[in-house]
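S.K.: below: sequence and its predicted model.
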Amino acid sequence: MAKSQLNPGRPHLIEFPTHGELAIGYLAVVQMQQEIPFEVKRIFWTYFTPQSVIRGRHAHHATSMVLIAVHGRIEVHTEMLDGYKSSFLLDRPDIGVFLPPLTWHTMQYSHDAVQVVLTDTEYTSEDYIRSYEEFEELRRI
């Protein structure tokens, strides 16, 4: 079973089971509904992102995600509607970070980073909260 923080309603790290050894290499395993707390509906990846670029800069109304750095390093910064902030360093392919809906997030990558993202929804542009001002406005609702 994956190791994660106690509060599943907040962003938290997930450690994926691994098998192998240094002499032969490693295999990290993700079993849906065990390590990933939702049914995966979409998978996408990013790569060759310049280090000077900060990606993300948005939240989702309904989408939960797990971000995994399968190569390189990704710094993830999050903020919840209640003001709770957290930061994560993804620099191992057997670690992911869970982001629930309504989590503002930014990511900064090493140039060689390859990020895989698992989501529980299919893409719709209406799900995106693209301005921080709109995200802050949701705090008042």
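M.R.: Thanks, I have it.
S.K.: could you use CA atoms for every contact and neighbour count after this?
M.R.: Noted.
S.K.: contacting residues for the residue nearest the centre of the chain?
M.R.: The centre of the chain sits closest to residue 67, judged by CA atoms, centre = their mean, with a distance of 2.9 Å. Neighbouring residues of residue 67 by CA atoms under 8 Å, 6 or more residues apart in numbering: 96, 97, 98, 99, 115, 116, 117, 118.
S.K.: from residue 43, how far off is the closest residue in space to it that isn't next to it in sequence?
M.R.: In space, and not counting its chain neighbours, residue 67 is closest to residue 117: 4.7 Å by CA to CA, 6 or more residues apart in numbering. To residue 43, residue 117 is 6 Å away according to CA to CA, to the nearest Å.
S.K.: got another, please set it beside the one above:
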Amino acid sequence: MDSLARFIDLPVVADPRGNLCVAESNQHVPFEIKRVYYLYDVPSQSARAGHAHYALHQLVIALSGSFDVRLHDGQREERVTLNRPSRGLHIGPMTWRDIDNFSSGAVCLVLASEHYDEADYMREYADFERQARLRLATST
């Protein structure tokens, strides 16, 4: 069974003075990066995200600390832990995501394929489920 998202290991240039990690559009990241944002100081019992996108691709990276990402495509659900700054999780369109279980000091970096567009968001899970069912019905 295919995974709902895929891990991307980013190149690391190791150096005794400190490591350098690279993420370039259409090279290491499978889309053009049009927006970058990050979450930090998230209380450990809080959850973020809680939405899906019609068209947006994202690469989610734990720059510091760790957190879990719960993914759902309308049929299947999986949970992954991000805890390495050189490994990102590529989440494509029509995948619901919740991010939780933030460790102390966690920083979640997100590279996005598009500029912010509220019309691209599905913020109600019931709306997402309807769209997912429609997509499955038209693809069979």
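M.R.: Cool, got the structure. In this text the structure is predicted, and so the values were computed from the model without any measurement.
S.K.: one step back: of the contacts of residue 67 of the first structure, buried ones?
M.R.: Listed as buried from the contacts of residue 67 of the first structure are 96, 97, 98, 99, 115, 116, 117, 118; burial here means 16 or more other CA atoms under 10 Å.
S.K.: wait, which of those is closest to residue 135 of the first structure?
M.R.: Closest approach to residue 135 of the first structure among those (CA to CA): residue 99, at 15.3 Å.
S.K.: what lines up with that closest one in the second structure?
M.R.: Aligning on TM-score structural alignment places residue 99 of the first structure opposite residue 91 in the second structure.
S.K.: try residue 69 of the first structure
M.R.: Per TM-score structural alignment, residue 69 of the first structure is aligned with residue 62.
S.K.: so what's its match closest to, chain neighbours aside?
M.R.: Closest to residue 62 of the second structure by CA to CA, 6+ apart is residue 108, at 4.8 Å.
S.K.: would you say the one you found is within a strand?
M.R.: Yes. The assignment for residue 108 of the second structure by DSSP: H, G, I helix; E, B strand; the rest coil puts it in a strand.
S.K.: ok, the match of residue 69 of the first structure touching residue 111?
M.R.: No. Using CA atoms under 8 Å, residue 62 of the second structure makes no contact with residue 111, being 11.6 Å away.
S.K.: how near is the residue of the second structure most remote from its centre to residue 35 of the second structure?
M.R.: Most distant from the centre of the second structure: residue 16, at 30.3 Å, with distances by CA atoms, centre = their mean. Distance, residue 16 of the second structure to residue 35 of the second structure, using CA to CA: 31 Å.
S.K.: where exactly do the strands run in the second structure?
M.R.: Counting by DSSP state E, the second structure has strands at residues 6-9, 12-13, 20-21, 35-40, 48-53, 58-64, 67-72, 77-82, 87-91, 96-100, 107-112, 121-122.
S.K.: make a markdown table out of those strands and add distance to residue 28 of the second structure.
M.R.: Shown next, in a markdown table, are the strands of the second structure (distance: least, CA to CA, whole Å):
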| stretch | distance to residue 28 of the second structure |
| --- | --- |
| strand 6-9 | 8 |
| strand 12-13 | 11 |
| strand 20-21 | 11 |
| strand 35-40 | 15 |
| strand 48-53 | 22 |
| strand 58-64 | 10 |
| strand 67-72 | 21 |
| strand 77-82 | 18 |
| strand 87-91 | 10 |
| strand 96-100 | 22 |
| strand 107-112 | 12 |
| strand 121-122 | 25 |
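S.K.: just so I know, which of those lies nearest residue 136 of the second structure?
M.R.: Between the strands of the second structure, strand 67-72 lies closest to residue 136 of the second structure; by CA to CA that is 13.6 Å.
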